[in-house]
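Trainee: take a look and give me a structure for this.
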Amino acid sequence: MTILPPSSRDPAPAGEAREADCSVTVTGTLDGAAVEWKLPEEVPVAIHFNSVPYAVMMATPADLEDFAIGFALSEGLIAHASHVANVLAFPSGDGFTADVAIPEDNFIRERMVSRSLEGRVGCGLCGIAEMADAIRMPGGKLPHRPLDPAAVARAFEALPRFQPMNAVNRTVHAAAWCASDGRILLAREDVGRHNALDKLIGAMARAGQSPDGGFVLMSSRCSFELVQKCALAGISALATVSAPTALAHRLAREAGLSLAALSKQGVMIFDGEMNGHP
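Mentor: Have a look, this model is predicted:
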């Protein structure tokens, strides 16, 4: 069996972004006038491995094959996308199920954590039952990939053109894979920043896009879970719209992952030691 082909919802060329197909329209008032607003869907997505339930995440129901594969990679459950035999996403109850088939020899079961409840939007840790499972960084350091402030700024300027869903609802996060010069090559959106990153990681894997030489750009703050997901997926540079938390900064330095963020003065590269408590 083979992995399903990449989604037809790849970002359109600059200036040709399409309206996403998973928004609903509501009516409200603005300054006394009736207006319409499109809202993104937020539904439970059950992730199964070999038809066995593993986690339920609240997510936007788009690019679910990318989501499932990216989740497996960013959780460290597989070492490479080629280790996935098949993935199938289908409606299930009030949401969807994404079932990933992985040969037993390729399943890294020691990376699995015990989850006792669903994962809410914006939370990368919900459902994890043991504190020791919260931080699960890979061993060793990533190849050093310095970030060019001009390239990061160029990517941030282009990002809205790769956000068709956000263009109509101004609600969802985006994660984009960028070449070293700031050109956006792939992008994915979701109401949850962790989900958007998982979708991007899966899309990159399915498109045969190597994590070498580029960087991830995100429309969110930099929490440690994003650093952890990038590190486990072999991505060694991450730029976010706001500064990292102290834990994210510390873990990024330990993993050799380069960080950048927007500031009032421009793009800041985080390459120095922290002062204060470790």
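
Trainee: alpha carbons only for contacts and neighbour counts from here, please
Mentor: Noted.

Trainee: from A248, how far off is the residue nearest the centre of the chain?
Mentor: Residue closest to the mean C-alpha point of the chain, counted by Cα atoms, centre = their mean, is L197 at 0.6 Å. L197 sits 16 Å away from A248, going by Cα to Cα, to the nearest Å.

Trainee: can you map out the strands along the protein?
Mentor: Here the chain has its strands, by DSSP state E, at 23-30, 33-40, 43-49, 52-59, 86-92, 95-101, 173-178, 184-190, 215-218, 237-240, 258-263, 266-270.

Trainee: the ones you listed into JSON lines, with extra columns for mean neighbour count and distance to G76?
Mentor: Formatted as JSON lines, those follow (neighbours: other Cα atoms under 10 Å; distance: least, Cα to Cα, whole Å):
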{"stretch": "strand 23-30", "mean neighbour count": "12", "distance to G76": "32"}
{"stretch": "strand 33-40", "mean neighbour count": "14", "distance to G76": "29"}
{"stretch": "strand 43-49", "mean neighbour count": "22", "distance to G76": "13"}
{"stretch": "strand 52-59", "mean neighbour count": "20", "distance to G76": "14"}
{"stretch": "strand 86-92", "mean neighbour count": "16", "distance to G76": "17"}
{"stretch": "strand 95-101", "mean neighbour count": "22", "distance to G76": "14"}
{"stretch": "strand 173-178", "mean neighbour count": "26", "distance to G76": "19"}
{"stretch": "strand 184-190", "mean neighbour count": "26", "distance to G76": "20"}
{"stretch": "strand 215-218", "mean neighbour count": "28", "distance to G76": "18"}
{"stretch": "strand 237-240", "mean neighbour count": "28", "distance to G76": "18"}
{"stretch": "strand 258-263", "mean neighbour count": "22", "distance to G76": "20"}
{"stretch": "strand 266-270", "mean neighbour count": "18", "distance to G76": "26"}
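
Trainee: also this sequence, please, to line up against the first:
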Amino acid sequence: MNYTPAQNRTVWVAQAGECSSTSDNISAEIPVALVYNGISHVVLMATPANIAELALGFSLSEGIIENAEQIYTIEITEHLHGVVAEIELASAAFARLKSRRRQISGRTGCGLCGIDSLAAVQPEIEPVLRDWHVEFSIIGRALTDFNHHQQLRAQTGSVHGVAWADKAGKIVTVREDIGRHNALDKLIGWGLHAKVDWKHGFVVLSSRASFEMVMKSAITGIGCIVAVSAPTTYAIDLAHKANITLVGFARHNRQVIYTHPQFFHP
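Mentor: Down below sits the predicted model:
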């Protein structure tokens, strides 16, 4: 198999009393199995791109590893029905994984599938360390840059984008996926490889700021989240606890700051 992020399909367009066929680019959605030390842990529905980054970012943001050095190898193989990521974990990380007893089947819209108790929803998270302030104009600059980097969305119109912006508001990189959690995990995986200092920049989300997105950011050490849509109450509460500045409904001329406005300059 040769999986690609977008596939061309024939569609029929009804307009002005007529129906005609044309071609359209459609986002690809495939199962991705993450297998740790030979044991299948989770199946994610994802866009077939940057799978190794997805595996690395998911491993960190879900608390399976504490740093990138606890993963020795990631091998990606394509199969008839999807992709398998074989991940070799350090023994300490694997022991932690087994103790969680989490065998789940993930969906693109689900960030907490398989959690077996309410106490497990919100883990203990250290407050993110902060040493700089984000500015209104910098966010606006990043939003303009963000629109120019979402290539798969421009082709298909059906994926989420997550970007990393530096302190000047320049988009450093963007990851896209049908699942917003997957897109963030891909970005986190990229950042671990690139040894990004998460304290000196912010993430931009094309989606709403849900609890899961804030939780993954907090675990990673990201101190500012800018979302083009709304947050939820649970996301706001966690962002407050984690010392994260959460910005929603982000536009060039208006932004809503939900937590830690002391780190925001108008």
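
Trainee: could I get the TM-score for this pair?
Mentor: With the length set by TM-score structural alignment, normalised by the length of the second structure, the two chains reach a TM-score of 0.88; 253 aligned residues with a Cα RMSD of 2.2 Å.

Trainee: turn the strands of the first structure into CSV, including distance to N166 of the first structure.
Mentor: Below are the strands of the first structure laid out as CSV (distance: least, Cα to Cα, whole Å):
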stretch, distance to N166 of the first structure
strand 23-30, 10
strand 33-40, 9
strand 43-49, 17
strand 52-59, 15
strand 86-92, 23
strand 95-101, 21
strand 173-178, 8
strand 184-190, 8
strand 215-218, 13
strand 237-240, 17
strand 258-263, 19
strand 266-270, 23
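
Trainee: A203 of the first structure: which of those strands is closest?
Mentor: Ranking the strands of the first structure by proximity to A203 of the first structure (Cα to Cα) places strand 184-190 first, at 7.7 Å.

Trainee: start and end residues in the second structure for that closest one, please.
Mentor: Mapped onto the second structure using TM-score structural alignment, strand 184-190 of the first structure covers residues 171-177.

Trainee: give me the mean deviation of the matching stretch from the first structure.
Mentor: Its aligned residues in the first structure lie a mean 0.7 Å from stretch 171-177 of the second structure after superposition (mean Cα distance after the TM-score superposition for the first structure).

Trainee: other residues contacting that stretch?
Mentor: Defining contact as Cα atoms under 8 Å, 6 or more residues apart in numbering, one finds that stretch 171-177 of the second structure is touched by 46-47, 142, 145-146, 149-150, 152-153, 159-166, 183-184, 186-187.

Trainee: can you name the residues that contact the equivalent of E66 of the second structure over in the first structure?
Mentor: Using TM-score structural alignment, the partner of E66 of the second structure in the first structure is A79. A79 of the first structure makes contact with L73, N106, I108, according to Cα under 8 Å, 6+ apart.

Trainee: which of these are buried?
Mentor: L73 (16 or more other Cα atoms under 10 Å).

Trainee: from the contacts of A79 of the first structure, which is closest to G208 of the first structure?
Mentor: The shortest approach to G208 of the first structure among the contacts of A79 of the first structure belongs to L73, at 13.8 Å (Cα to Cα).

Trainee: for D198 of the first structure, see how far away the closest one is.
Mentor: For L73 of the first structure, the distance to D198 of the first structure - Cα to Cα - is 8 Å.

Trainee: endpoints of stretch 207-222 of the first structure, how far apart?
Mentor: Using Cα to Cα, one end of stretch 207-222 of the first structure lies 25 Å from the other.

Trainee: with adjacent residues omitted, what lies nearest to the residue nearest to the centre of the first structure?
Mentor: Excluding the flanking residues, the one nearest L197 of the first structure by Cα to Cα, 6 or more residues apart in numbering is A175, at 5.4 Å.

Trainee: tell me the contacts of whatever residue of the second structure lines up with that neighbour?
Mentor: With TM-score structural alignment as the criterion, the equivalent of A175 of the first structure in the second structure is V162. If you count contacts by Cα under 8 Å, 6+ apart, V162 of the second structure has them with V174, R175, E176, R180, A183, L184, L187, V203, V204, L205, S206.

Trainee: what's the closest non-adjacent residue to the counterpart of K38 of the first structure in the second structure?
Mentor: Under the alignment (TM-score structural alignment), K38 of the first structure pairs with N25 in the second structure. In space, and not counting its chain neighbours, N25 of the second structure is closest to N8: 4.6 Å by Cα to Cα, 6+ apart.

Trainee: contact partners for the aligned residue in the first structure for the one you found?
Mentor: Superposed on the first structure with TM-score structural alignment, N8 of the second structure falls opposite T25. By Cα under 8 Å, 6+ apart, the contact list for T25 of the first structure reads E36, W37, K38, L39.

Trainee: mind checking how far T25 of the first structure is from V35 of the first structure?
Mentor: Distance from T25 of the first structure to V35 of the first structure, by Cα to Cα: 10 Å.

Trainee: same deal with L142 of the first structure?
Mentor: L142 of the first structure is 49 Å from V35 of the first structure, by Cα to Cα.

Trainee: show me which helix runs longest in the second structure.
Mentor: Assignment by DSSP state H gives helix 180-194 as the longest helix of the second structure.

Trainee: what's that one packed up against?
Mentor: helix 51-61, strand 160-166, strand 171-177, helix 211-220 (3 or more Cα pairs under 8 Å, 6 or more residues apart in numbering; DSSP states H and E).

Trainee: now these as JSON lines including distance to I71 of the second structure?
Mentor: Rendered in JSON lines, the data for these read as follows (distance: least, Cα to Cα, whole Å):
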{"stretch": "helix 51-61", "distance to I71 of the second structure": "8"}
{"stretch": "strand 160-166", "distance to I71 of the second structure": "23"}
{"stretch": "strand 171-177", "distance to I71 of the second structure": "21"}
{"stretch": "helix 211-220", "distance to I71 of the second structure": "16"}
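
Trainee: between the ones you listed, which gets nearest to L118 of the second structure?
Mentor: Nearest to L118 of the second structure, of those and by Cα to Cα, is helix 211-220 at 13.8 Å.

Trainee: and that closest one, how far from the first structure on average?
Mentor: Helix 211-220 of the second structure sits 0.5 Å off on average (mean Cα distance after the TM-score superposition for the first structure).
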